[in-house]
Structures are given as structure tokens and as C-alpha cells.
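[1] Sequence first, predicted model second:
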Amino acid sequence: MRGNHSAVEPKRRARPTRSPVPACFAALLAALLVPGLARAERPTEGGLWPYDPKDSLVFFDHPGGGLRVHYSADGPSVVPLADLDGDGVPDYVVRVADTAAAVLALYRDAFDLRPPRSEAEHDLGLLGGSEALDIYLVDFGGSADGHFGHDACDPDACAGHLVLENDFAGYGYADLAEAVDTVVSHELFHAVQAAYAVDLPVWFSEGTAVWAERSYRADSRDFLRFCDAYLADTGRSLFKPPAGPVPSFAYGTGLWWDFLIARRGPEFVDALLQIGGAAELPAAIAGLLQAHADDLRPAWLEFAAWNLATGEHAGARDSHPYAAELAGVAAEQEVFPLADDDRFFSLTARYYRLDHPGGPLWFGLAAPAPGLEFTLQAVAGGAADGPVEPEALAWDGAEPEPRILAELPAGGYWLAVVNPVLSDMSIRAHLCAADTRDGLACVEPLPAPETTGDESSGDSTGDDSSTGDDPGESDTAGESDPPGDDACGGCRTGSPALAWLLPLLRRRRRK
């Protein structure tokens, strides 16, 4: 199903507006129809989008077989009637049928996917007059632009039909070709999904259908727009979209499926669909990755890193092939020193931009946060913001003690906080970063130093030899002993070329 969406902006985020997502989902339908539990009436029978009695209905059978397109030659749902080739069938109807045939051929040949089921396999007779997959062209009146309706289900799979917009007049597509390519590839993938499972969670069913749009049309603008909706809310768990009618976030998980399928190969699509109906789908996906010599944790960490390198942050490290075309992520905060106290949910990432003045970068946690992974990525060329470089440092949240991560040149940096742990529980973390130990807001301040020596005489000219420095110089009050050789507390360098960041100077400040 497809329809109008507006992404809910998460707290503390501000994003530039983008062109509106074209109409592609009816909220009412999402609330009323549960796949596999109710038979959807066809437009010839009534339902949410019925033909009008004034419609003059005819059909076109695709010469390749297996597809029948029903349309109105006159009436409220009339299709564009232009017939430039003079074959007696409106060109728009032929375009829909040819596109559907090409899409199904792609799903079969490139991904070895099952074909959609026919209603004849469920002893329903010939609902559309033949065993072919039926496509109905109706006027949605702007409420939607496509829908896959279930005709019948058994415990394992469903058969159904497609309903598509009759002319796309007033919709936000660039032209009819883009509209038909987008909606046909999306809805036909729902028909393929139905051949594998009766009921699928929306973040899986809609996300993989959006992936399918790009699999058919690599320049899919619809895919990019939905990916932007996901990138606007990366602090939300992949498998827990907002409640209510299907939100853009659920469609936007297509970004994850595109990443994962590119990582594992085209045969992975069939494997995903075979487990799509699992009761604990996230755990099933993790197990499937392990069966393919992969693991969810490193996959999610790479996905989170690629997502940062999108939009204006793309171009200086590996990322999605279309990274520069995305809106990119927004910073949770853009302040320095940094402090944040929040819960980090399963399979999420949050990003913080730091304007570092140069010198040491201190980091601390109020308490251990095992499971969280942190990375620091520099903005290329020492700029305040722009393309990000590969990770300079990576560490986990097991050790909360404040420490110097590195000596850094002045410039912009991005701190990513990633929860790659598959769990129903969040991880609470109070984190902070600053250029001095005293600037860390999430850790206890150092205790005041104890006084030593005879203070009664008021003599301040005593022997300073204990400092090991010139007379008249002493340690600055409140400064801690510098960290030892393992000062980063578990930091890992992302690149040998950046190893110079790690050595720390054991030094004292002078009055």
C-alpha cells in the first residue's frame, strides 16, 4: 500500500524541508485492513475504491500472458485514451501492462523470487475472468496511488490483485513513466511477498517494497525521499516505527534493506522473504546473517557509518552509491562541550557535531554503558562541517572513566553513538565530551587538593624542589595526573594513517 505521509520529527532535530512525498498510501486502509485476515473487495465489487456505474469497463491481456489490465474507456475512472500506435488499446494501459511484465521478469530472473499467486490456487474461481494477475485502474481521487488487495490466504501464502491510479493527474511524479515504474514495482513486490507469507510487519513489508522500486529503477526519487524519512529519525529502532497509520519511517527502512541486500547479494532477497513471517523477525534476520557468514552487529555499525556520510557529509569515505542525493542526518546536538543524557534504543544511531578548538578531546560517561559503540569522524580539511572522513577512533561504553581520546587539530568532528545490540531494552547513557577534564559535565569533579606544609608562617618561598621544575613553579590546582599509555581506555584507530592522534603528552600546566 502507498499513500500520503509526513515524517514525525524527533526531538531536538531541525531539518531543511524537502519536496513532499507523493500520494501513495491511504491511512484509512492501513487502519482497517490487516493482510491475510480479510478479503479485499475488487473495484468491480465495491470496496474503498469502486468503479462507478457510469464507467465503461474493458480489459487488456498482455501478450506475454499472466497479466490482465482492467480499465474504464469512458466514465469517472477513464484512463488517458491516447493511442499513438493505433492498436486499439490506450497507450497508458499498454505501458502499465508492459511495466508489470518487465518488473515480474526482473524479480524472477535477477532475484529468483516466487511469482504472485493466482486466485485459482485458492478455489475462488476466476475473479477477473481468467487465471491472470488482475490489475485495476481506478481514480483514487488523490487519497492513494496503489494498493495490493488480498483475495484469499491459506496458512502459508495469499493471492490477490492490484489497484492502480487511472491517470496520475495532479500527483507529484515527474511524468507518467516515473509514476508507473514506481507504483507498479512497489505493489507487485507486495504480490510477491504474499506468495511467501500471510502477514508481515509493516517495517519489513513496506521497506522491502521501497527497496524493490530502486531494484527496478535505479534513479527512483521515491526511494530517496523515503530514505530521507528514515535518516530524519535514526534514533528510532529499525523494527519499531511510530504507532498509527503506516508512517514514512516504515517505508524509509528501504535504506537498510538496500544496504543489506547489496552487502549479501541478490540471492539474499529470497532468503529474507522466506523468514518474513517469523514471529520474532529481527532475531530471525540476525540468525539469517549468521547463516551467511555475517553478523548483525558489524553490519549495523557499517550501516550507521554510511548513513552519516550522506548529503553534505558525503564524498570523503565509503557510503551508499546515492549518498550525495540524500538529505543526510541531522545532529542531535551541535554544541561543545557536549553533554547528553538519554536512552539509546536497539538498532539505532545518533550523531553529534563538535566544533573542537584543537588539543585534547576528553570523553566520559556517568556510568558504564556496555553495548554502545562510539566513533569519532573528522570533517575533511579541518572544516567546521562537510564531508566526513573514515572513523579516526572507535571505542565502546564499557569503561566510563573520563579520559583523553586524542590530541586533535582544530576543526569539526562528528561523534556517533550506535546501539547495534538486538534487544527489547534500551541502553541508558549520560555522556559528555570537552577539551578539559573539568569541562566534562557528566562526571564528578575532581576533589580539591589537600594542603601540605606549614601554612602558619605564611611563607610561600619554601623549597619547590618536589615539583622537579624551576623554583617558583608548581602544579595547577585541580589538574589530574595525565592518563597513562592506555589513556584512550579501549579506543581503536580506524586507520593507520591516523595513529598519530593517539599518543598523549604527559605534561603539566604552569602558572
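    Now that the structure is in, tell me what you want to look at. Numbering: from 1, shown residues only.

[2] From now on I want contacts and neighbour counts done on CA atoms only, so please keep to that.
    OK.

[3] Pull out the buried residues from stretch 259-271.
    259, 260, 268, 269, 270 (16 or more other CA atoms under 10 Å).

[4] Among those, name the ones in helices.
    Under the assignment DSSP state H, these contribute 259, 260, 268, 269, 270 to helices.

[5] any idea where the helices of the protein begin and end?
    Going by DSSP H, the chain shows helices at 27-32, 91-109, 176-194, 202-216, 221-231, 248-252, 254-264, 268-275, 281-291, 296-308.

[6] List just the nearest of the ones in helices among the buried residues of stretch 259-271 to residue 379.
    Lowest distance from residue 379 to these (CA to CA) belongs to residue 259, with 23.5 Å.

[7] residues in contact with the spatially closest residue to residue 98 that is not a sequence neighbour?
    Among residues not flanking residue 98 along the chain, residue 62 sits closest, at 7.3 Å (CA to CA, 6 or more residues apart in numbering). By CA atoms under 8 Å, 6 or more residues apart in numbering, the residues touching residue 62 are 68, 69, 94, 97, 98.

[8] and the gap between residue 62 and residue 95?
    10 Å (CA to CA, to the nearest Å).

[9] got it, and residue 264?
    According to CA to CA, residue 264 and residue 95 sit 33 Å apart.

[10] and the residue nearest to residue 61 when sequence neighbours are not counted, what does it touch?
    Excluding the flanking residues, the one nearest residue 61 by CA to CA, 6+ apart is residue 68, at 4.5 Å. The contact partners of residue 68, taken as CA under 8 Å, 6+ apart, are 59, 60, 61, 62, 97, 132, 133, 134, 135.

[11] so how far is stretch 277-288 off the chain centroid?
    18 Å (CA atoms, centre = their mean, to the nearest Å).

[12] how many other residues sit next to residue 298?
    Neighbour count for residue 298, taken as other CA atoms under 10 Å: 11.

[13] Alongside the first one, take a look at this:
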Amino acid sequence: MAKSPSRALLAALTVPLLVVSGLTATTTSATAGAAAAGGKSTPARAAEARAALADAQAVLSGHAGRPTRDATMMLLRLVQLRDELTGADRAAAARALDRPVLAHSACTASNCYHWDTTGSDAVPVGDTDSDGTPDYVEAAMATVDDVRSTYSGAGYRTPEPDGTLGGNAQTDIYLTDVGDQGMYGYCTSDQQVPQGGPYDAWAYCVLDNDFKASQFPTNTPLENLQVTAAHEYFHAVQFAYDYYEDPWFMEATATWAEDELYTDVDDNLQYLATSPLSQPGRPLDTWADSGADDGAQYGEWIFFRFLTEQIPAAEGGLPTLVRDMWRRADGSAGATDEYSMQAVESVLADRGVDATAAFAAFAAANRMPQRYYAEGAANHYPVAAPAGTVKLSSGKKDSKWLVATVDHLAAATARFVPGSGLSSRAWKLKVTVDLPAKSTGTTAVVTVAKRSGAPQVLVVPLDASGGGSKKVVFGSAGVSYVEVTLVNAGTSYTCWNGGPYSCMGTSNDDGRKLYVRAVATK
């Protein structure tokens, strides 16, 4: 992966931010939380199980209406809840989770592959070397085996053995026409994992049998095979750590991983439209369920791209940061078993980085992604419009107090533009902020967009109560605008209540009022 050509510039932003400042970790473990979430059978859990069945049936029947990767999480939720089902519903769940039955099989040293040569699931017939294994199957073997080797070489756990299912204990890859149902592929598990843990599980994967252009009009068939294999096999790896982990974290890191392995395919760019780049006001750890899915969890890969560009230490060709987060999230017997944001905070702290400061740096960098991401300019990373723009002038030097209501792990940006009478370079802008107490994880970053040269990016120093100010250059002769990015990096949750955020919970930090005022002065 190419590294940011402007890391030195971003370092100017992150150095004052990325200093450990007393990280306060939550104490609820993911194991205890998942056990609580599992708990005893109740009418509410039975209803949730029926909803999970309906979601799985919908995605498997192709109701997504576009090529999608939703099946893995939908089926995973069904696996987690299937014991709550009875009668016909339980039988329907078993059918949804059944492995495909295909006529042909072959195994490599790492995985076993299954395919058909006739019927609706038939792979393309070409067999250039006349060895009896179709070319497409050989391409799938080479691709998935290489994916597995890359992850293993980078220090990730390999998928767990599944006994004799599929013929032997190796991970099984089934090639079927899932494109007909609007899917790239999926991985799931048919292991019965007890509600009380441990939470690691084996996996099997289903990939499309040809990725033909009529079903997948973007990228070549090989490119779609590559990124799907990288994405879905990473889910199989994740299951070997914790298949009860937060789904936003599963999908965001899997989407990050596919880009790390196949950076030139760039299939994950499609998700930036619903990422923190485009929607900074939506919490980073949002899981958008099947009833309101706009791909939020896929777009959240950009956070891990930002972090690994800033902390690029690697093993086996992949940054170690995300791997170490999964090691902290490990729910196997005797492991740490932190939930998603706990794992993120812990691994950053291990590297001397404060998570609040890192998120603030991320939010600020997203205002100029073309400068602060290695591929930001070439791949036209989107930029959200400011939450508000105020033009100041010699007749209106004071913006008065402006307020933004900002949810957790989200941000809002106010832009101040020098207008008439403020052309002289002698003009300054005094930015004052009034935020909740500093301990809540709120902060503010000022970006001065100069007419030439690099922007100036500064953190507003805060007192304990959340007040602070900063004075920067403002005259229109040298400055196009000044932005103040108000950041709520709060990570306090009420866990395991079925919420859409980390620890499958709800945030205690949403709806924070952040105030900013800007005054032009000399």
C-alpha cells in the first residue's frame, strides 16, 4: 500500500494530538456482555430471532436489489439466535444455513473447493491445461489460498478446522451462483457456539461461480473474485477470534483488509459515499441493519485506513495495528475479549496514542482528504460540506455563538470566510469554543486554508471545563477560509441492549452541545 506523501504535514496535526492523556477504559468485557445479551430465552429474543430469519431469507433470496455483502452478517445473526426458534422457523433457519451440495471437490494444502460443471451453479467450462479442474476453479484456488497465506503471514489466526464437514477439517469454499441473488459471496458458520462462550468458531465460505459482467458490471471477474475473497475470508479469520464481535467492526476491518490486499481494485471506494468523509455527523461505529442499510459499516473502513497510514508498522506486508485490535477482541477461551472500541482504544494506547486525539485528527484530516490520505487525491475522496458557513467583514467581525449538536464519534465543522474589508494580512481570527468538560472526549481543531502552501492545522487548547481559544491568520490576501471542526470522541456506552453501536449498545455521549464563536481582530 502506498504511504501518504504528506505524512509530515499530517504529523504536524497529530503530534500535539496523539499523546496519551489518561485513557479511561470501560470495564465490561465482551464475554460478559455477550453472555448477558444471550441470556435466557425471552419473548423479545424469540422475536429478534424471527426477525434475523426474515433478514437472512431476504438477502439469500436476492431482495437487496444490488450486489451486496450483507449476507455474512445477516446469516451470522441467525446463527447466534437460531436456538430461539421453534417448529417451522427452526427448520427454515437450518435450510438457510445449510452448506451448498456440489458435485466436484478438490483440496489444496489450505482449503477445500467445491463446484458444479452443470446446472445453475456451473462454473465456466474452460480448462486450458486439460487437467480436469476448470480454469475458474483454479483461479479461485490460487486467489483464496494467497489470501489465506497473506493473512497468516501477517500474524492473523487462520480459520478454525470444522471436523469432517465438507469432507475434511479444512476451510471449505463453495462456488455457486450467488450473483443471481445479488451477492458477491459470504462466509458463515454451522458450529453450535454456546451462549456463554467461548465465542470462536469455524467458518465456510460461498463465492460467486463466475462474477460475470451481467451481474457484476463494475471491475473484471478476477478483480471481483479477488476483493470478495479478501473480504469474506477475513470474516472467516474474524470468526476464529470472536464471532459475536460488533458487526460494524467486522465489516469495517474486512473492507479495510480487501483494500490492503488488492489496493488497485478500489472496489471499496463505492462505500465512501456513506463514510465519515461524507457523513461526519454520523457516529463512526454505526451498524446500519438490513431495514435501513445504506452501507455505513462498509464506509467506516476509512478510519482504519487513516490509522494504519499514520501507524504503518507492518508484518507480512500488512499493518499490525488492525491485527492487534483483533487480538484484543479475541473471544476464545482465556483471551482478553474486549469489544470493538475497547480494542481500538487499547491498541492505540499500547502505541502511546490517545484515542480521543486520534479521532480528532481523523475528523480534521477528513476536511482535506486529498492531502492527508495516500490515495485521497487520485481516488477523489469525497468531502462533506461544512455544517455552516459564516462570512465575516469589517462591518460584521463577530459570528456570535454558534452551536452544533454532535453525537459520539462524530464531528461538525463551521467555516469562516474573510469578506470585504478583511483583506490585509494583519487581520486575525480569534476562535473561542465552549465544549462539555474535557473529560467527555470533546475537542476542537482549527484548519487555516491558505491561498498558497500547506494549510495550518492547530488544536484548540482546552481547560478542564471545555473552554478554550486560539488566534490564527485571517486576512483574505493570504487565507481562503478558516474551519473549526468540533469533535465528540466520546466512547461511553450502555452495553448489550441491542443498540447499533459498539458493545451492541447505545451511546451515553450523544447529543452533546458544542459552541464556537469567531471574531475578526487585529
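    Structure received. What you see is a predicted model; the values in this text were computed from it and never measured.

[14] picking that back up, which of the contacts of residue 68 of structure 1 are conserved in structure 2?
    Using both residues aligned by TM-score structural alignment, their matches' CA atoms under 8 Å, structure 2 keeps these contacts from the contacts of residue 68 of structure 1: 59, 60, 61, 62, 132, 133, 134, 135.

[15] okay if I get these as TSV plus distance to residue 188 of structure 1?
    Shown next, in TSV, are those (distance: CA to CA, whole Å):
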residue	distance to residue 188 of structure 1
59	19
60	18
61	17
62	16
132	13
133	10
134	11
135	10
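
[16] In strands, which of these appear?
    59, 60, 61, 133, 134, 135 (DSSP state E).

[17] Out of those, give me the one that has the most neighbours.
    Top of those by neighbour count (other CA under 10 Å): residue 135, with 27 neighbours.

[18] doesn't residue 162 make contact with that one?
    Yes: counting by CA atoms under 8 Å, residue 135 of structure 1 touches residue 162, with 4.7 Å between them.

[19] Could you find the closest non-adjacent residue to the residue nearest the centre of structure 2?
    For structure 2, the residue nearest the mean C-alpha position is residue 252 (2.1 Å; CA atoms, centre = their mean). Once flanking residues are discounted, residue 252 of structure 2 sits nearest to residue 301: 4.3 Å by CA to CA, 6+ apart.

[20] Verify the stated contact: that neighbour with residue 250.
    No: Residue 301 of structure 2 is beyond contact range of residue 250, at 9.9 Å (criterion: CA under 8 Å).

[21] Looking at the two, which one has more neighbours?
    Ranked by neighbour count (other CA under 10 Å), residue 301 of structure 2 and residue 250 place residue 301 first, with 29 against 25.

[22] what's the spacing between the corresponding residue of structure 1 for the more buried one and residue 51 of structure 1?
    Per TM-score structural alignment, the equivalent position to residue 301 of structure 2 in structure 1 is residue 254. For residue 254 of structure 1, the distance to residue 51 of structure 1 (CA to CA) stands at 33 Å.

[23] again with residue 45 of structure 1
    8 Å.

[24] Neighbour count for these two, which is higher?
    Legend: neighbour count by other CA under 10 Å for residue 45 of structure 1 and residue 51, higher for residue 51 (25 against 10).

[25] if I read this right, the more buried one contacts residue 138, doesn't it?
    Yes: Residue 51 of structure 1 is in contact with residue 138 according to CA under 8 Å; the separation is 6.8 Å.

[26] which position in structure 1 aligns with residue 158 of structure 2?
    In structure 1, residue 158 of structure 2 lands on residue 115 (TM-score structural alignment).

[27] isn't that match right next to residue 193, touching?
    No: contact between residue 115 of structure 1 and residue 193 fails when scored by CA under 8 Å: they sit 9.2 Å apart.

[28] Tell me, how many residues neighbour the aligned partner of residue 101 of structure 1 in structure 2?
    Matched to structure 2 by TM-score structural alignment, residue 101 of structure 1 sits across from residue 145. Using other CA under 10 Å, residue 145 of structure 2 has 18 other residues around it.

[29] Identify the residues contacting the nearest residue to residue 145 of structure 2 once chain neighbours are set aside.
    Spatial nearest neighbour of residue 145 of structure 2, chain neighbours left out: residue 110 (6.5 Å); criterion: CA to CA, 6+ apart. Counting by CA under 8 Å, 6+ apart, residue 110 of structure 2 makes contact with 145, 148, 170, 171.
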